[in-house]
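Novice: Give me the fold of what follows.
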Amino acid sequence: MGPATFSDDLPTSLADLLSNTLILRQTAPYLPVSALRNLSRTSRTLHHVVLQSPEAFRYLDLSTVKSAIIPFDGPLDVGGTRFRAERMDEALTEDDFYSGPLRGIFSRLERLYALRNVHTLVLDGLTVTAELIKEFLTEERFNVRILSIREVKHLNERKLQQYLRYAVRPSRPADTPRVKGIYLFGPRDPTPRPASPVTKKSSLSASRGVMSSQGAQIGAEWNQKSTQALNAALTRTEDKWYQPSGKMIPKRPSPEWAEVLQACEGIIAFDAVLCRGPRHDPSKAHGRDATTLGIQHPASFIRPTIATIALGPSGCETCHSCPEGPALFGQSNPSQYPLLSPVPLHGSSLRAAQIPHTLDGSTPPPLIVRCEDCLKGRWCERCHKWWDEECYAGSPVAQRTELQQTELTETIQTDGTSDLLPKQVIKVHMGFCVEHCLIGEMEAGAGSNGMWG
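Specialist: Here you go, the predicted model:
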């Protein structure tokens, strides 16, 4: 028998490749919506593959779609002039105006029978109303599992909180809500930007000062990357919630959001979790709210609060743990794990959004997060070292305001009564650890004629 020949075999086409569900599922999330739409118009085969397959629109990112962006970003009606200048219907509501572009996109997807295939929906930075989110939670035509609405505009948080409470009510229908995870509190994922060449504008800014020069900016960027690489190597993961990253949520959520997270526990997860510090446990917290000096007791009870600070897996500097115990992925209650950025491309389950990925494939590190109130006077804002309640209760100085701390420290040094309050007792002063960062901050401030100059 002679050697086999393949001259009669036809080459594998793009339609053949994309007909493979696994290949389409891995490829489609990297393609913009416009590319998928254009691809479906090239041939009948590709039209069937793209629009009939449940994988093509499983992950839908509309944050960069121009038709989803409202060009008018000012008030809806200023004295009745701008609104009427657009020649709109006088009966148009605020929700109709702001959610119009997105509703139009969803209507087109519904006509193409692709809307129910969307399981992960990213709307970061767009104009999203609370009424539209209510539809994701309650209407059957949507099948969204993971929803990202970070840094959206014109979102009525009060209404959204009401809709979330309604969606998770005990009398809700079975298998509702379909949305299982919401990205809301953290910053949106950064878009990669190509390196820009040196222009006249950058040359002009370089002549205005050392720190505004291109070299200084590149150096600062590399320092930040080096810090991130070091944290990733020490914690064995690139997920910032599991690193000593400090503040993870730029804007402190209102107390009402903590109550919403409590109501949604076990039903809807968020990219934030509640603080589990002992001060939030009535059985462990101190009964009094304040001392005779009018200063809050370091162990007094505080209401449920969202954790905004990631402390890393090493725990307290003294005991290397924490009183509430770290959250261990796969062992602790799933409500203790936040949704991790970026939004998963190839999975729409809570596990895909919550599981930390280690660099060596080993067991994920412990998760320790706290709110600002539970770390007051016991956490360094620079190096992120901290001491728990059992190892360092905090001195009377640490419980005062920064101005009171400064005045009391100066009084101690001037009066020569340091034996009443030994220096080594104070571990954190004015937000910096006394052993390392406070001295460096003072020297940096003195060199730049800052507050220590």
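Novice: C-alpha only now, for contacts and for neighbours.
Specialist: Fine.
Novice: Could you measure from S300 over to Q405?
Specialist: According to CA to CA, to the nearest Å, S300 and Q405 sit 21 Å apart.
Novice: R172 now?
Specialist: 52 Å.
Novice: So those two - more neighbours on which side?
Specialist: It is Q405, of R172 and Q405, that has more neighbours when counted by other CA atoms under 10 Å, with 17 against 12.
Novice: Here is the second sequence; please produce its structure so I can put it next to the first one:
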Amino acid sequence: MDISGYTLPTTLADLLSNSLVLHQIAPYLPTSAIYALAATSTALHHVVHDSSEVFRYLDLSTVKSAIVPYEPLDSGGISWRSERMDESLTEDEFYSGPLRAIFSKLERRCMLYNVHIMVLDGLSVPADLVREIIADDRFNVRILSIREAKHLNERKLQQVLRYAVRPSRPAGTPKVKGIYFFGPREPVPVQDDPDEKFKKKSRQASPSRGVMSSQGAQIGAQWNHKSSDALNAALARTEDKWYQSSGRMVAKRPSLEWAETVKACEGIIAFDAVLCRGPRHDPTRAFVADNSRPPAPHPASFLNPAIATVALGPTGCETCHSCPEDPAIFGYAPSSQMPLLSPVPLHSSSIRSAQMPHTNDGSGPPPLYVRCEDCLKGRWCERCHKWWDEGCYAASTVAQRTELQQTEFIEDIQSNGASRVVPKHSIKIIGVRRDCFGCGHTCITCKELFIRRCQKCRNEYCLEDNDASSAICCDWCNYTSRRTVEMY
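Specialist: From the prediction side, this is the model:
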């Protein structure tokens, strides 16, 4: 602006008046910072309250007024507060009160309809409130994140989702196209407490008996974990955990009802988890062939639909580097086979942007290998995440503890026409076995790294899970103090 020959500098209000700039900056600002910015001047107040780009991405997980700071309503029959409440108030209405107040405030200011991405992780989100977000016209949410939500009835939420995707639903509904529910929420940065830091240093300075409990061992374990994450990202060419050898991606195993709900929502609502496509979930393969009688169903072959909870990495089977169901590749596989990736997208509310893996080198998308735990029983190492498919290792489907060794033989055809059976090169050891309850099912390679035999009692022990053990003795033989029997 030119006034009397002087050019005024560009202000922050002028910069944020550009919708493109505001669209890129607003998702990185907390809600409290946005309101603090609007309170600084009249120009910024108009920019915040008159623009539709400010609250396109709304994260309420860090808003203090959205948290219910009270104990449950009924705690042993004792009233938790002295104020009188309306007797017709239900428990869901009580726990959804803070969020409803925020939504009402945004609706009065004509901002609620502009929210396309809503994050409610860790808050009190009853199923009735999710139903309103999905069904009410005052909401226009496309991607909803309710990971680790409290007071959320999962059975009721399943009914809400099944009703929302019913065949007789109105055209253009539901507006919600993606829901983050199964995975863990994003870590919230917390400032360090000086007292807690002092206690942590005291614990580190205190002497410990175990070789794995020392400070040097703990630092080494942390660096090993970081190097493992860096190696997984380099092998998968992406930082997305679903495409790495991450192991279990869902802390709590989803129920079969959730698998049926996700299957009913295929093509309509996407989730941050997908159904397992292993051959045991295919009804056409759940038969055994017998020449003497017609094909009959095998009781141990077919599995009901289940959610894939294990990320196996980009290399596939350890032997054939593939799988019977073929991996899902973004851009080629149907959208229902691709999970929503974390974190929640900031600038785009489309499902494609939430499912697209971002490679480190800019190359094509990596393959996605995911399975449920039932399809990996006896064939997946829980430590290094190696796995074998059904064609390379036929593990027992009944026994929980499977055999560890499988020997392959070939026929060595001699020049004189005689044949004899010889080992191929050496014994091929595949499959997993549970040698340590803390480590879980592990392969022979991981067993050689962490399982030792005590030189005194000759029993096997794990270096990591036996804190008082040493490199040559188990925790019992390495304990020099007086042993007492603890009755309780």
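Novice: Now compute the TM-score of the two chains, please.
Specialist: For this chain pair, the superposition-based TM-score is 0.87 by TM-score structural alignment, normalised by the length of the first structure; 427 aligned residues with a CA RMSD of 2.9 Å.
Novice: quick one, strands of the first structure?
Specialist: In the first structure, the strands defined using DSSP state E lie at 59-61, 120-122, 146-148, 181-183, 246-247, 269-270, 309-310, 369-370, 428-429, 432-433.
Novice: Need those in JSON lines (columns: mean neighbour count and distance to Q262 of the first structure).
Specialist: Shown next, in JSON lines, are the strands of the first structure (neighbours: other CA atoms under 10 Å; distance: least, CA to CA, whole Å):
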{"stretch": "strand 59-61", "mean neighbour count": "24", "distance to Q262 of the first structure": "28"}
{"stretch": "strand 120-122", "mean neighbour count": "23", "distance to Q262 of the first structure": "24"}
{"stretch": "strand 146-148", "mean neighbour count": "25", "distance to Q262 of the first structure": "19"}
{"stretch": "strand 181-183", "mean neighbour count": "24", "distance to Q262 of the first structure": "14"}
{"stretch": "strand 246-247", "mean neighbour count": "21", "distance to Q262 of the first structure": "21"}
{"stretch": "strand 269-270", "mean neighbour count": "26", "distance to Q262 of the first structure": "10"}
{"stretch": "strand 309-310", "mean neighbour count": "22", "distance to Q262 of the first structure": "19"}
{"stretch": "strand 369-370", "mean neighbour count": "26", "distance to Q262 of the first structure": "16"}
{"stretch": "strand 428-429", "mean neighbour count": "24", "distance to Q262 of the first structure": "32"}
{"stretch": "strand 432-433", "mean neighbour count": "24", "distance to Q262 of the first structure": "32"}
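Novice: ok, I267 of the first structure - contacts?
Specialist: Taking CA atoms under 8 Å, 6 or more residues apart in numbering, we find I267 of the first structure in contact with V168, P177, K180.
Novice: Throw the residues you listed into CSV and include neighbour count and distance to R378 of the first structure, thanks.
Specialist: Output for the contacts of I267 of the first structure, formatted as CSV (neighbours: other CA atoms under 10 Å; distance: CA to CA, whole Å):
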residue, neighbour count, distance to R378 of the first structure
V168, 20, 37
P177, 23, 40
K180, 20, 35
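Novice: quick one: which of those residues is nearest P32 of the first structure?
Specialist: Comparing the contacts of I267 of the first structure against P32 of the first structure with CA to CA places K180 closest, at 24.3 Å.
Novice: The closest one maps to what in the second structure?
Specialist: Using TM-score structural alignment, the equivalent of K180 of the first structure in the second structure is K177.
Novice: Identify the nearest residue to that match in space, disregarding sequence-adjacent positions?
Specialist: Using CA to CA, 6 or more residues apart in numbering and skipping the chain neighbours, the partner closest in space to K177 of the second structure is I269 (4.6 Å).
Novice: How many residues are close by the one you found?
Specialist: Residues near I269 of the second structure, counting by other CA under 10 Å: 22.
Novice: do N38 of the first structure as well
Specialist: 12.
Novice: how close does the residue mapped onto I143 of the second structure from the first structure get to L123 of the first structure?
Specialist: In the first structure, I143 of the second structure lines up with I146, judged by TM-score structural alignment. Distance of I146 of the first structure to L123 of the first structure, given as CA to CA: 11 Å.
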